[in-house]
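Undergrad: no FASTA, just this:
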C-alpha cells in the first residue's frame, strides 16, 4: 500500500503561496488505509520533515489538506475518494437595526414556547452551535454557555467576532427576560463551536471537525445556520455518522428565494431542514423552499443578542433554524430517550398549517404546544 506517495503529494502542494492554496478532502474507504496514512505522516513529522497543514477528520476517516487536486497512486485507486474542500457561508441577510426591545421576542411568542415552560425549559440538553462563536460577556447568555471550542485557534476561546453566532445562541437559550431577552429553551446549555471566521466563512472540513467535536462531547443537538449549493459527500458522511451516534442536526435551507431546491446540509435526509416564516404565518419571500423542507419557523426581523451586550434585528433561515433548535431542546428535556429520528418525526407531525402560498410545500410551521402534546402521548 502506497500511502506514503499520498503524503509526498500533499507535501509538494504545501509549498504553494497561501493565496493560491485550495483545499482537498481525501476520504479513505478502508480504515486500515487511513490508519497507515496517519502513521506514515506522523513518522515524517517525527523525523523533522516540514510541518504539513494536514487535518485528520477521524469521524469519516478522511484528511483535509492544501492541494488543488491530488493524483492518487495506482495502489489507492478505488480506495480513496477525493473532493474539493469548498467554502461554506452563514445564512443571514444584511444586518438589521440595533434595537432596545426587551422580554420575549415575537418569534418565541409566535411558536408558543412560553406555554411549555411550566413543563420543560430545556434543562440538561447540550446544544452545539457551529457558527462564528458567541459573545461570552453578553448578559443574556452568561448562564447559558459552556466553553466549547475554537477550531480556528485551539488556544483561544470561541469568542464571536462576527455577531451571527451570538444572535443564534440568544434565540435558542437566552435567559435574561427582565433586562434583556429570553430564548426558546432558556435552561438548555450551548457549547459554541467556532468554525467560521469574522467574515462568516468556513471550509467543509471545519464543519466536519465541528460535528466530530460534538459527537465526542456527547452533544444532543447541533445548530447549523449555514449552507452551500454543492453536495459534499464528506459532509454527508459526517451528518449520517452523527445521526447514528444520537446527535440531531438542525440546518437552514438558505436565503436565495429559490423554489424546488435548498442548500446543504439541510438537503440531507438525516437533518431537520428549516425554512423561514413571517409574523403573518406565511413563508418568507427570501427563503429557499422545496418538498425537502421539514418545518418552517420565524425568520423575518428576529430580535436577538448581539455583540457587546446589544440586540439586533436579523432575518434569514438562520434565525428560523435557531427557533427549531430551541424547540427540539424543549422536546428532548421532556422526553430524553427520543432518538434523532423520533425527534424529527415529532417536529414534523406537530406543525401548524401555514397561510395560503403558491410555494410547493408539505411542511407546516413550528408549534411548541402541539409538539409537547404529541410528545406526551409517546
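TA: The structure has been received and is ready for your questions. This is a predicted model, so every value here is computed, not measured.
Undergrad: CA only for contacts and neighbour counts going forward, please
TA: Will do.
Undergrad: which helices and strands does the lengthiest helix in the chain pack with?
TA: Longest helix of the chain, by residue count under DSSP state H: helix 317-334. When contacts are defined as 3 or more CA pairs under 8 Å, 6 or more residues apart in numbering; DSSP states H and E, helix 317-334 sits against helix 164-173, strand 221-224, strand 248-252, strand 271-277, strand 295-298, helix 340-349, helix 368-376.
Undergrad: a markdown table please, covering those and showing mean neighbour count and distance to residue 331.
TA: A markdown table is the format used below for these (neighbours: other CA atoms under 10 Å; distance: least, CA to CA, whole Å):
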| stretch | mean neighbour count | distance to residue 331 |
| --- | --- | --- |
| helix 164-173 | 31 | 13 |
| strand 221-224 | 28 | 11 |
| strand 248-252 | 29 | 12 |
| strand 271-277 | 32 | 14 |
| strand 295-298 | 32 | 15 |
| helix 340-349 | 19 | 8 |
| helix 368-376 | 18 | 7 |
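Undergrad: so can I have JSON lines of these showing distance to residue 36?
TA: Shown next, in JSON lines, are these (distance: least, CA to CA, whole Å):
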{"stretch": "helix 164-173", "distance to residue 36": "38"}
{"stretch": "strand 221-224", "distance to residue 36": "32"}
{"stretch": "strand 248-252", "distance to residue 36": "31"}
{"stretch": "strand 271-277", "distance to residue 36": "32"}
{"stretch": "strand 295-298", "distance to residue 36": "43"}
{"stretch": "helix 340-349", "distance to residue 36": "34"}
{"stretch": "helix 368-376", "distance to residue 36": "47"}
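Undergrad: Comparison target, given below:
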C-alpha cells in the first residue's frame, strides 16, 4: 500500500495523536454506491466449496440472473456480474456454493504511507548527480535506500538473471518509461481490474503512478538513466489489480494471483492490502467469502512456486495483537469495530507470505510502519520523513520511477524529479516502498540459487542483517497505532522480532 494507509496512496488519513497528515500522493478515490442495492450491474464473487467443480457455474449464474465474467476452476471461484438485487441470495442456494457476495463496496486502496505535508517547491530538473559504489546511473547518488542494503556491492556479483520474472501486482506500470522498458515482459503482463485478465503491457498501463514506482525499485535498468533497481537484469510483469484511484477490488486480486501462477512468475510484490477490510474476520459472511477466494488464489500461486512478498501496512498497528479496526471499509465510510486474532490482514498475514516492515536511513523502524511478531518476516527501506532525515536522505523518502504523463497529476510538487534525459521520478515513502526492495532481493537470490517458493522465502530471511528492538522507543510515542490507538511496542530478540523480523534485507548476502 505503501501509499494510503496500507502501502500505497489515496486520500488523506490521520496517523497518531499528533495528527500527522497522510498526504495523498494519488487522486482521491470516490466510492460508488453498492450496485447490488441500486439495480445497477454489480460484480460478484461466487465461491464454491473447496475442490468443487465449477462446470455448472454458467447455467447456475444465468438462472440467477447473471453472466459469468471469469471462472477460476482450480480454486473453485467464479466472477460474475448481475443487476439482480437477489443474485447473491440465489447463488448461495446453488449446489456446491459456499458463499456469494457483491464486491462493489469491497475495494482496498494502495497506501503510499503516512507522510508529512509537502509545500511549495516546483518540479526539480537535475543534471547527473554523483553515483554510489556500483550504482552509476544519473540519479544513483540519491538512492540512499540501495546503498543501505548493499545493492551496489551485490551488482558486482549479479544484477539478476533475465530468466527470473517478478510480477508487480499493483496499479500497472509505465512500460514506456526508459528505466523500465528494457525489462518489461509484455506477454506476462495483464490488466485484471475487471476480474478477467486482459493480456499485455499496454492493457496493464499505469494510470495511477504507484505501480510504476514499485516496479522501478524492483527492476529499473542499469542503463545510465535515472535510478537503478535492486535487480536490474530480471524481467518484470505489470499485473494491474488497482484502478486509477488506487482501489483494489477482490476480483482483481484473485485474477492477479491466478495470472501470476500460470504465467511463470517467480516472485510477486504486493504493496496494498486486499479487500476493503484491513482485518478480514472469519465470522463475517461477506468478509469470509471474499478472503476465502483471495487466500485460495494466493495458495494456488504459492503451490506453483511463486514467492509472495507483501507490505505490512502504514498504520503503526501491531498486527499480531489486533483489538480494533478503525480503517474499514476504506472505500466507503470506516466503522470502528472490535476485532481479535480471528481477523487477519490479506495478503500480509496469509501463511507463507513474506511480510515486510519499513525502515528509514537510520535503520530504525519507520514511524508509520505496522509490525507484529507473527506478521513481519523481514524489513527493508521504505523511508521516514519525520524521524530519519539524514544528509543522504534529506526528505527521508525513496526515489523511483513515475509516469511522465502523471508527474504533475499524482506526484506532489516537492517530490517530483526529472533527470537530464527527461525521464521522470517521484519520492514516496511507505511499506509499499519497502516491499519491492525485498521482492528485488528475492529475485537476486532466485537468480543465483534457482530456489522457489518456501525455499526462496527462507533464503530471503537469511539474507538479512538482524536489528534488535530499540532500547528507547520514546521517539514513537507520538505515533500510536491508527486503529487501536495503542503505543507502539517491539517484541522479540535480535534474530527475530516484531519490528524487523529476521532483519533488514541485504542484497550482498543474497548473492554471496
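TA: Arrived safely. Because the structure is predicted, anything quoted here is derived from the model rather than measured.
Undergrad: Hmm, residue 261 and residue 300 of the second structure touching each other?
TA: Yes. Using CA atoms under 8 Å, residue 300 of the second structure is in contact with residue 261, at 6.9 Å.
Undergrad: These two: which is more packed in?
TA: Just comparing residue 300 of the second structure and residue 261: by other CA atoms under 10 Å the higher neighbour count belongs to residue 261, 24 against 19.
Undergrad: which residues of the second structure fall in helices?
TA: In the second structure, the helices defined using DSSP H lie at 35-38, 57-63, 87-92, 144-148, 151-155, 210-219, 250-262, 285-303, 407-410, 431-449, 453-462, 507-511.
Undergrad: thinking again about what came up before, could you tell me where the longest helix of the first structure falls in the second structure?
TA: Using TM-score structural alignment, helix 317-334 of the first structure lines up with residues 431-448 of the second structure.
Undergrad: I'd like to know how many residues surround residue 87 of the first structure.
TA: 16.
Undergrad: Aligned counterpart of residue 308 of the second structure in the first structure, please.
TA: Using TM-score structural alignment, residue 308 of the second structure pairs with residue 249 in the first structure.
Undergrad: returning to that earlier point: buried set for the match of helix 317-334 of the first structure?
TA: Using 16 or more other CA atoms under 10 Å as the test for burial, stretch 431-448 of the second structure gives 431-448.
Undergrad: again, but for stretch 80-92 of the second structure
TA: In stretch 80-92 of the second structure, counting by 16+ other CA under 10 Å, buried: 80, 81, 82, 83, 84, 85, 87, 88, 90, 91, 92.
Undergrad: For those residues, give me a markdown table that also has distance to residue 21 of the second structure.
TA: Formatted as a markdown table, those follow (distance: CA to CA, whole Å):
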| residue | distance to residue 21 of the second structure |
| --- | --- |
| 80 | 38 |
| 81 | 38 |
| 82 | 39 |
| 83 | 39 |
| 84 | 41 |
| 85 | 39 |
| 87 | 41 |
| 88 | 39 |
| 90 | 44 |
| 91 | 43 |
| 92 | 42 |
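Undergrad: Look up the average distance of the match of helix 317-334 of the first structure to its aligned counterpart in the first structure.
TA: Stretch 431-448 of the second structure, aligned to the first structure and superposed, deviates on average by 0.4 Å (mean CA distance after the TM-score superposition for the first structure).
Undergrad: how far away is the equivalent of residue 146 of the second structure over in the first structure from residue 367 of the first structure?
TA: When the first structure is aligned by TM-score structural alignment, residue 146 of the second structure is paired with residue 108. Distance, residue 108 of the first structure to residue 367 of the first structure, using CA to CA, to the nearest Å: 10 Å.
Undergrad: go on, residue 34 of the first structure?
TA: For residue 34 of the first structure, the distance to residue 367 of the first structure equals 45 Å [CA to CA].
Undergrad: returning to that earlier point: burial of the match of residue 146 of the second structure, as a residue count?
TA: Counted with other CA under 10 Å, residue 108 of the first structure comes out at 24.
Undergrad: can you check the one 10 residues further on too?
TA: For residue 118 of the first structure, the count of nearby residues is 7 (other CA under 10 Å).
Undergrad: again, but for residue 50 of the first structure
TA: For residue 50 of the first structure, the number of neighbouring residues by other CA under 10 Å comes to 12.
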